[in-house]
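Colleague: can you look at this prediction? I've put the sequence above it.
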Amino acid sequence: MRWQGRRGSRNIEDRRGRRGGAGMAGGIGGMGIIAVLLIGWFFGVDVSPFLTGGGGGYTSGPSRPVTEAEQREAQFVSVVLADTEEVWADLFREQVDAEYRPPVLVLYSGVTGSPCGGASGATGPFYCPADGKIYLDTAFFTTMEQQLGAQGDFAAAYVVAHEVAHHVQDELGILGQANRIRAQATPEQSNAVSVRVELQADCLAGIWARAAQDRFGTLDPGDVDEAIDAARRIGDDTLQRSAGRVPMPHTFTHGTSRQRARWFATGFEEGRIAACDTFSAPSL
């Protein structure tokens, strides 16, 4: 992905180098510490995009210098975020006749707080609808590569695009509807709704990838394959096997490896928001 020297986003809240603390919001479900760490490393299963619990105030402590590697990662995230802003502004005007309001992305180091609860290495990147912000510790990119085997800068771009896609869902009113349904559902039914939300976000990330290529021409050969490979590596079935467990479909919250790769590819091939209607799909 050709990103160096390109415009970055101003919608960045930089908390790196500061020590933050916050109480965890209520309602975060556990799947066992190993599963939480593995699955939470990618897209924050235990801090889902539907949480609206209280708490999560941020307090800063002593600062430390930001390393050169961290600064480079922040610049990369800023460029990807800027690309999503331009792409989704165009797509909203063209496809849903609406104005797109971009999210703020919070960069932090180690731990910080949000209205959806504490953010840390155990939660991974996540979108909090209570404040419309994305929370990301760029150290996650190293974890993604070394622990999950998802390599390449476009695999990292996919992480940002997926979380932005949750904001897109919020803007379209999808998260609010899903939250109301899940509040009245059994745990198994709630998980099933979550899977459709997450697969739709993968599909929307695919739409962004296609539009970014058409608009900016910044994708290198193999970039899309990197994103699809990342999607495969973080399917619920694959992560549960990595945790030494037999995959249990009724506990899935993000979809299988095959499903995640398929829906990202669908978004990339179709380029239309309407093609990402996972809620009406007879099969995933």
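Modeller: Looks like it came in fine.
Colleague: CA atoms for contacts and neighbours, from now on please.
Modeller: Fine.
Colleague: okay, which residue is most central for this protein?
Modeller: The chain has Glu163 as the residue nearest its centroid, 2.8 Å off, counting by CA atoms, centre = their mean.
Colleague: how about that one, secondary structure?
Modeller: helix (DSSP: H, G, I helix; E, B strand; the rest coil).
Colleague: can you tell me how far it is from Ser283?
Modeller: According to CA to CA, to the nearest Å, Glu163 and Ser283 sit 24 Å apart.
Colleague: and Pro62, by the same measure?
Modeller: Per CA to CA, Pro62 is found 51 Å from Ser283.
Colleague: same thing with Ala156?
Modeller: 28 Å.
Colleague: ok, now how distant is the residue nearest to the centre of the chain from Ala243?
Modeller: Distance of Glu163 to Ala243, given as CA to CA: 24 Å.
Colleague: which non-adjacent residue is nearest Tyr158?
Modeller: Leaving aside its chain neighbours, Tyr158 sits nearest to Ala227 (5.9 Å; criterion: CA to CA, 6 or more residues apart in numbering).
Colleague: and the comparison structure, right after this:
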Amino acid sequence: MRWIGRQGSGNVQDRRGMGGKIALGGGVGGIIVIILSLLFGNNPLETLNVENAPRQTSAAEDEQAKFVSVVLKDTEDVWNKLFSEKFGGPYQEPTLVLFSGSDQSGCGFANAATGPFYCPLDKSVYIDLSFYDELGSRFGASGDFAMAYVVAHEVGHHVQNLLGTSGKVQEARQRMSEEAANRLSVALELQADFYAGVWAHHAQQMNNILEPGDIEEALTAANAIGDDRLQMQSQGYVVPDAFTHGTSEQRMHWFKKGFETGDVKQGDTFAELQ
């Protein structure tokens, strides 16, 4: 991805190296963090009352921080334009919170084991940059655009929050069986993948960001974090009714559709549930 020397976002809070003991928050936010911990194969109890000792950031981490700031700025450029043209209103830009080890979000406790996530309660994306390396070492999805896809996916959840989609899904899930609620979660996640593809489409048109192999890096990342693949790796078998994010094939399909069309109106992932 072409990013060096380009402007970063002014909506980044850098909390890396900050210390303190943080406890898990309650309510829906706490549940979100627990679900994310389980998704990545971690014990959520390990995220309680974790000490986050102050530390110095490395030059490599600082470079990664600059990179995700530029990616966030690109998402701001794209979604400001699309909200004005397609949704008839202003785009409220999210905050990107960088932390190391652990932090407190509006949705409860966050730590590196949680993985990147979006908190709708404070309209912020939370990322421990150690996930940048984990994409390559654990998921086999190396390359800067794999991380760009992750950021764009989380910003996609912010778009869903602004459009009211997330709230409608959360309300509907409360009236459903677990299996049906999981299907709604899958649709929500796949739409965020679609929005990530839409972002890549328009960011390329606006800022010429793509280098050879970038889209392949994003597709490799989408493939690596499909529910079917993660379940097979963690437990040796697949339980489709327990899917919450979609299969590898679905995640790649919707990102690719968003990238190829660039049309926000073609991302009705919920229609497949009918």
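Modeller: Arrived safely, thanks for sending. Worth saying up front: this structure is predicted, and the values here are computed from it rather than measured.
Colleague: now the TM-score, please.
Modeller: The TM-score (TM-score structural alignment, normalised by the length of structure 2) is 0.91; 266 aligned residues with a CA RMSD of 2.3 Å.
Colleague: which one in structure 2 is aligned with the residue nearest to Tyr158 of structure 1?
Modeller: Alignment note (TM-score structural alignment): Ala227 of structure 1 maps to Ala218 of structure 2.
Colleague: what's the average distance of the helix or strand that contains that match to structure 1?
Modeller: Counting by DSSP states H and E, the element that carries Ala218 of structure 2 is helix 214-224. Here the mean offset of helix 214-224 of structure 2 against structure 1 after fitting is 0.7 Å, by mean CA distance after the TM-score superposition for structure 1.
Colleague: after that helix comes which helix or strand?
Modeller: Using DSSP H and E, the first helix or strand after helix 214-224 of structure 2 is helix 227-235.
Colleague: what range in structure 1 does that next one sit on?
Modeller: Equivalent residues of helix 227-235 of structure 2 are located at 236-244 in structure 1, counting by TM-score structural alignment.
Colleague: now do the buried residues in that stretch.
Modeller: For stretch 236-244 of structure 1, a neighbour-count test (16 or more other CA atoms under 10 Å) marks 236-240, 242-243 as buried.
Colleague: what angle do the lengthiest helix in structure 2 and helix 227-235 make?
Modeller: The longest helix of structure 2 (DSSP state H) is helix 178-207. Here helix 178-207 of structure 2 points in a direction 120 degrees away from that of helix 227-235 (axes from the mean of the first three to the mean of the last three CA atoms, to 10 degrees).
Colleague: where does helix 178-207 of structure 2 end up in structure 1?
Modeller: Going by TM-score structural alignment, helix 178-207 of structure 2 sits over residues 187-216 in structure 1.
Colleague: circling back to that earlier point, the match of Ala227 of structure 1: neighbour count?
Modeller: If you count neighbours by other CA atoms under 10 Å, Ala218 of structure 2 ends up with 27.
Colleague: is Ala119 of structure 1 in a helix, a strand, or coil?
Modeller: Following three-state DSSP, the label given to Ala119 of structure 1 is strand.
Colleague: what is the equivalent residue in structure 2 for it?
Modeller: Aligned partner of Ala119 of structure 1 by TM-score structural alignment: Ala110.
Colleague: looking at it, its match is touching Ser102, isn't it?
Modeller: Yes. With contact defined as CA atoms under 8 Å, Ala110 of structure 2 and Ser102 form a contacting pair (5.5 Å).
Colleague: more neighbours: the two, which one.
Modeller: Ala110 (34 against 29).
Colleague: so what's that one up against?
Modeller: Going by CA atoms under 8 Å, 6 or more residues apart in numbering, Ala110 of structure 2 touches 24, 33, 47, 102-104, 126.
Colleague: how about 10 Å then?
Modeller: By CA atoms under 10 Å, 6 or more residues apart in numbering, the contact set of Ala110 of structure 2 is 22-25, 30, 32-34, 36-37, 47-48, 50, 99-104, 116-117, 126-128.
Colleague: out of these, which end up buried?
Modeller: 22-25, 30, 32-34, 36-37, 47-48, 50, 99-104, 116-117, 126-128.
Colleague: how about Ala178 of structure 1, nearest residue that isn't a chain neighbour?
Modeller: Spatial nearest neighbour of Ala178 of structure 1, chain neighbours left out: Val193 (6.9 Å); criterion: CA to CA, 6+ apart.
Colleague: same thing with Gly8 of structure 2?
Modeller: With CA to CA, 6+ apart as the criterion, Gly8 of structure 2 has its nearest non-adjacent residue at 4.0 Å, and that residue is Val70.
Colleague: what do we get in structure 1 for the one you found?
Modeller: By TM-score structural alignment, Val70 of structure 2 lines up with Val79 in structure 1.
Colleague: translate Leu136 of structure 1 into the numbering of structure 2.
Modeller: Matched by TM-score structural alignment, Leu136 of structure 1 corresponds to Ile127 in structure 2.
Colleague: give me the mean deviation of the host helix or strand of that match from structure 1.
Modeller: Under the criterion of DSSP H and E, Ile127 of structure 2 resides in strand 124-128. Here the mean offset of strand 124-128 of structure 2 against structure 1 after fitting is 0.5 Å, by mean CA distance after the TM-score superposition for structure 1.
Colleague: what does that strand contact?
Modeller: Against strand 124-128 of structure 2 from outside (CA under 10 Å, 6+ apart): 11-13, 15-16, 61, 65, 68, 93-107, 110-119, 150-151, 154-155, 157-158.
Colleague: narrow the residues you listed to those in helices?
Modeller: Using DSSP H, the members of the contacts of strand 124-128 of structure 2 that fall in helices are 61, 65, 68, 150-151, 154-155, 157-158.
Colleague: which of those residues tops the neighbour count?
Modeller: Across these, neighbour numbers were computed from other CA under 10 Å; Val155 holds the maximum, 30 neighbours.
Colleague: ok, the residue mapped onto that residue from structure 1 - contacts?
Modeller: Matched by TM-score structural alignment, Val155 of structure 2 corresponds to Val164 in structure 1. Under the criterion of CA under 10 Å, 6+ apart, the neighbours of Val164 of structure 1 are 81, 84-85, 88, 102-105, 126-127, 132-134, 158, 170, 201, 204-205, 208.
Colleague: mind listing what Asp241 of structure 2 touches?
Modeller: Contacts of Asp241 of structure 2 (CA under 10 Å, 6+ apart): 178-183.
Colleague: and the strands in the stretch 1-150 of structure 2?
Modeller: Per DSSP state E, counting those that start in this stretch, the stretch 1-150 of structure 2 carries strands over the ranges 12-14, 21-22, 50-51, 95-99, 102-105, 108-111, 117-119, 124-128.
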